[in-house]
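Sharing a model prediction with you, sequence too.
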Amino acid sequence: MSTPKNAIKNIVDELPTLLAVAVVETETGMPLASHVNVSEFDIETAAAYNTEVVKAKLKAINALKLNQTIQDILLTLTDQLHLLKLSADGKMFVYLAVNSRDTNLAQARQIMKAHTADLIK
């Protein structure tokens, strides 16, 4: 079984150009493990605000009475991709930020899925 720390290490090993990656507890918004390649990237703040995005989407799904679960959430910025992948129980999510010039969406999704499957099932 994968741990948050191992998942982060494996993602960084396979995607060394990433901006940041974290495994985040949904209830508190606190990273359980993280790695940042850009010194000005505040992973704790990013985790907290992305937790609010996840919680808002979960509330919307509930309010709309949709019988659906969130697979992932994609935020496309000018030159960055931010991908949030939720665990099946919604208790944690993996947050990955990459530069869209270095990494395409399919690559980011595949690497995240490969290294977090045990962690977020």
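Nice, thanks for sending it over. Treat the numbers as computed from the prediction; the structure is a model and nothing was measured.

When you work out contacts or count neighbours from here on, use the C-alpha atoms and nothing else.
Fine.

Check the spacing between the residue most central in space within the chain and Leu74 real quick.
Nearest to the geometric centre of the chain sits Tyr95, at 1.8 Å (Cα atoms, centre = their mean). Applying Cα to Cα, to the nearest Å, one obtains 10 Å for the distance of Tyr95 from Leu74.

Need the contact partners of the longest helix that the chain contains.
Counting by DSSP state H, the longest helix found in the chain is helix 43-63. Identification of contacts with helix 43-63 by Cα atoms under 8 Å, 6 or more residues apart in numbering yields 20-22, 24, 26-31, 34, 36, 67-68, 70, 95.

and the comparison structure, right after this:
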Amino acid sequence: MANMDISLKEMMSIDGALGAAVVDYGSGMALGTLGGSKDLDLQVAAAGNTEVIKAKLRTMDSLGLQDAIEDVLITLSGQYHIIRPMTGRGGKGLFLYLALDRGRANLAMARHQLRGIEERLEV
């Protein structure tokens, strides 16, 4: 089991990582962040991506879908943004957020690594 600081460091070790956060989607607040830049404000990203998760959960509820979100991928011209809701004990209501440089990242590997990090994270 890994703590938040270790998990954030592991997220930032993924090829192409630009910024990482663990976010409470009840409040929209980032519980921990690492990386980012003046062009990638992780606090703003945490709040905005909270709305993405809430909207998707509302839509799934309206459709009567009895499934869980594995991850949400947002593809920009120069970046990938992965939002992964936590499913483990103690992680309910939290998600991992990872921004990647599209030119340096391997999306399949990043998703695979993020799944492993989420499984090991103890909040």
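Here it is on my side, so go on. Computed from a prediction, not measured in an experiment: that's the story for all the values here.

And the TM-score between these chains?
Once superposed, chain against chain, the TM-score is 0.89 (TM-score structural alignment, normalised by the length of structure 1); 119 aligned residues with a Cα RMSD of 1.7 Å.

thinking again about what came up before, what is in contact with Tyr95 and Leu74 of structure 1 at once?
Counting by Cα under 8 Å, 6+ apart, the shared contacts of Tyr95 of structure 1 and Leu74 are 82-84.

which SSE is the equivalent of the residue nearest to the centre of structure 1 over in structure 2 in?
Taking TM-score structural alignment, the alignment pairs Tyr95 of structure 1 with Tyr97 from structure 2. Per DSSP states H and E: Tyr97 of structure 2 is located in strand 94-101.

That strand vs helix 42-63, what angle?
120 degrees (axes from the mean of the first three to the mean of the last three Cα atoms, to 10 degrees).

which part of structure 1 lines up with the next helix-or-strand element following strand 94-101 of structure 2?
On the C-terminal side of strand 94-101 of structure 2, the nearest following helix or strand under DSSP H and E is helix 107-120. The alignment of helix 107-120 of structure 2 onto structure 1 (TM-score structural alignment) covers residues 105-118.

Filter the contacts of helix 43-63 of structure 1 down to the ones in strands?
20-22, 24, 31, 34, 36, 95 (DSSP state E).

Filter these down to the buried ones.
Neighbour-count burial (16 or more other Cα atoms under 10 Å) applied to these gives 20-22, 24, 31, 34, 36, 95.
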